[in-house]
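Participant: Predicted model and sequence below, questions to follow.
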Amino acid sequence: MEKKKTLYADLSLLLVAIIWGSGFVVTKNALDHVTPYYLLFFRFIAATIILSIVFFKKIKEASKQDIKAGIIIGLFLFAAFATQTVGLQYTEAGKQAFITATNVVMVPFIYWIISKKRPDKFDLAAAFLCLVGIGILSLNDDLTMGYGDILTLLCAVMFALHISSTGYFAKELDPYVITIVQFLVASILSLIFALLFEGTNIELGSNTIFPILYLAIFSTMTAFLIQTVAQKYTSSTHAAIILSLEAVFGSTFSIIFLKEPLTIRFFIGCVAILMSVITSETKWEFLKAKEIIE
């Protein structure tokens, strides 16, 4: 039974990676018909409403600490998605998928600042590989980065801060309440920025309803819940390896559906970043486990 649960959990996490990877393509297409901040607002408010209905009892029992933590995490979540969504207007979806994935390499260094625990040799090697990969993917001939790539790199930093703050607060508090509050915070901030920078003239047609519902129900609500449950039944090493495939799926879907070019430079940069993510997240412990079994 334990092996079956682990297998089902791993397959569930693979589904999460596919959903998140497809989200880059869906968002890219949606941005042709709706502005970035309104897209974020509708995405997060829909997820907030659905989760609030499902976990209404937990919201009634929420503590001040739960709400405070959700607000702090929500600020980082909004900043991450805002820079990612706006940045996607100025760069390719496949490239962004891999640059966004570098957030897992940044987490140990942010944790170093918080806990004074120095990153190990795997984290340092991952950081080097990550920098090489970003350079290959993003640097122009004059060694400058495009606006979209800069925003995406900032997005990765914000996601790293989001992951670190979530890990800090979630140990003692209700994860479901924190999730709902952070989604609500992100939706409120998205609406404020939309009104300030994008005006009030917005039309929701068939070209925008589907992407919004897909991003809200699948990429936001369903994926986060599946990940939370699945990681109870599988190792963090398995989870890290499988979820890092998000970047691979994002790039693959972008090439297939958006007709983005697959160049040698793009391929080498993606491989370097993927290797850095796996190195940082797993420390290659799955190879040691294999040696012991043999």
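Facilitator: Cool, the structure landed.
Participant: From now on I want contacts and neighbour counts done on CA atoms only, so please keep to that.
Facilitator: Fine.
Participant: how about the longest helix along the chain: buried residues?
Facilitator: Criterion DSSP state H: the longest helix present in the chain is helix 2-30. Of all the residues in helix 2-30, those buried under the rule 16 or more other C-alpha atoms under 10 Å are 6, 9-10, 12-30.
Participant: do the same with stretch 146-154
Facilitator: Quick answer for stretch 146-154 (16+ other C-alpha under 10 Å): Gly148, Asp149, Ile150, Leu151, Thr152, Leu153, Leu154.
Participant: correct me, but the second one touches Thr85?
Facilitator: No. The pair Asp149 and Thr85 does not pass the contact test of C-alpha atoms under 8 Å, sitting 11.5 Å apart.
Participant: show me where the stretch 151-294 of the chain has helices.
Facilitator: Secondary structure of the stretch 151-294 of the chain (DSSP state H, counting those that start in this stretch): helices at 175-197, 206-214, 223-230, 236-243, 245-257, 264-282, 285-293.
Participant: Alongside the first one, take a look at this:
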Amino acid sequence: MKPHKAELLLLLVTMFWGSSYLFMKMGLNTLGEFNLIALRFGLAFIAAGVIFYKRLRNVNAGTLKYGAVLGFLLLAVFTCITYGLKTTTTSNAGFLVALTVIFVPMIEVLVFRKRSQLQQLFGSLLAITGIGLTLNSSLHMQPGDLLCILAALFYAVHILVTGKAVKSCDTLNLGMVQLGFTGGFAWILSAVWETPALPSSVPGWIAILALGILCSACGFILQPIAQKYTSPTRTGLIFSLEPVFAAFFGYWFAGEQLSVQGYAGAALVLLGILASELLGKANIKKEHFSCPHDYEA
């Protein structure tokens, strides 16, 4: 798969995840936090397993190991988000979780000692500035805000671990296995701390089906498949569009509207992605033409 096709798939995944805040709010009206996560990822694993059961039978120990780690990280991400949504707004949650775009290159530089490319840092800076402008009001730090920042940190680690795992694992099996572990971990916590139950209303069922099939089954299976053909930093940058899609779905389905400042922020996010793309290609061409000795006999 070519990088631009992989990044289009990641864009589709981001669109699904942008709608998830609306569906999570709907689901939390009748379900507990761990119960919601368990139903979401359990349904996703069952749906994917039914379709790809022949492939799933060939899962090896390495995929199970990485799947368990990724499943734990996803559980941490969505536990922080679902509890965070109790004491913060959807706009704040979308902005703060999108800090993943900053945490990915930061972890790569500080932990893995990897040198980050200038165009990626520039694109990330534009994108995170744009995300800030899409807020409808100023940020007021609440406990939920801190949880969403922690979710962004876990998300960044998830992206980096996925980037390592796809080098040695079957990407489709990896995507399915992590869903199963996330759902299983959440069911255990729900049984201990809550009373597991099915949705008791039509909006609750709509939320679970959308979260399970679109946001989880499609999203977390397509992510490792596509991420194999692009970099973790570029993945995090594309994921920065999540709050923009959240605003789009809010406009169409909840009657919410962005201010002029909000539309300016959305434009900056897009500009950040384009800057990373175009400057990256320009840098590759510059390096290519600055080394003529490579073609000498």
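Facilitator: Perfect, thanks for sending it. None of these values were measured; they are calculated from a predicted model.
Participant: picking that back up, tell me the helix or strand right after the longest helix of the first structure.
Facilitator: helix 36-54 (DSSP states H and E).
Participant: The second structure: matching residues for that following helix?
Facilitator: With TM-score structural alignment applied, helix 36-54 of the first structure matches the range 33-51 in the second structure.
Participant: what's the first-to-last distance across stretch 222-241 of the second structure?
Facilitator: 17 Å (C-alpha to C-alpha, to the nearest Å).
Participant: make that stretch 192-200 of the second structure, sorry
Facilitator: The first-to-last residue distance of stretch 192-200 of the second structure comes to 21 Å (C-alpha to C-alpha).
Participant: Over to stretch 199-212 of the second structure?
Facilitator: 13 Å.
Participant: what does that stretch rub up against?
Facilitator: For stretch 199-212 of the second structure, contacts defined as C-alpha atoms under 8 Å, 6 or more residues apart in numbering pick out 20, 23-24, 26-27, 29-31, 36, 39-44.
Participant: what does Asp174 of the first structure align to in the second structure?
Facilitator: In the second structure, Asp174 of the first structure lands on Asp170 (TM-score structural alignment).
Participant: Not counting its neighbours along the chain, what's nearest that match?
Facilitator: Once flanking residues are discounted, Asp170 of the second structure sits nearest to Thr63: 7.3 Å by C-alpha to C-alpha, 6 or more residues apart in numbering.
Participant: how about that neighbour, what's its match in the first structure?
Facilitator: By TM-score structural alignment, Thr63 of the second structure lines up with Asp66 in the first structure.
Participant: Now do the contacts for that match.
Facilitator: Leu173, Asp174, Val177, Ile178.
Participant: OK, contacts around the last one?
Facilitator: Residues in contact with Ile178 of the first structure, defined by C-alpha under 8 Å, 6+ apart, are Asp66, Ile67, Ala69, Gly70, Ala170.
Participant: 7 Å - rerun?
Facilitator: Asp66, Ile67, Ala69, Gly70 (C-alpha atoms under 7 Å, 6 or more residues apart in numbering).
Participant: Buried ones among the residues you listed?
Facilitator: Neighbour-count burial (16+ other C-alpha under 10 Å) applied to the contacts of Ile178 of the first structure gives Asp66, Ile67, Ala69, Gly70.
Participant: residue nearest the centroid of the second structure?
Facilitator: With distances taken as C-alpha atoms, centre = their mean, Phe239 lies nearest the centre of the second structure, 5.9 Å away.
Participant: How about Val158 of the first structure, nearest residue that isn't a chain neighbour?
Facilitator: Let me fix one detail, which is that residue 158 of the first structure is Met and not Val. Ala80 (4.8 Å).
Participant: quick revisit: among the helices of the stretch 151-294 of the first structure, which comes closest to Tyr90 of the first structure?
Facilitator: Nearest to Tyr90 of the first structure, of all the helices of the stretch 151-294 of the first structure, is helix 245-257, at 14.6 Å by C-alpha to C-alpha.
Participant: thinking again about what came up before, give me the mean deviation of the match of helix 36-54 of the first structure from the first structure.
Facilitator: With mean C-alpha distance after the TM-score superposition for the first structure, stretch 33-51 of the second structure departs from the first structure by a mean of 1.2 Å once superposed.
Participant: ok so, going back, just give me the neighbour total for the equivalent of the residue nearest to Met158 of the first structure over in the second structure.
Facilitator: Using TM-score structural alignment, the partner of Ala80 of the first structure in the second structure is Val77. When neighbours are defined as other C-alpha atoms under 10 Å, Val77 of the second structure has 23 of them.
Participant: do Ser235 of the first structure as well
Facilitator: By other C-alpha under 10 Å, the residues close to Ser235 of the first structure number 13.
Participant: residue contacts, it?
Facilitator: Contacts of Ser235 of the first structure by C-alpha under 7 Å, 6+ apart: none found.
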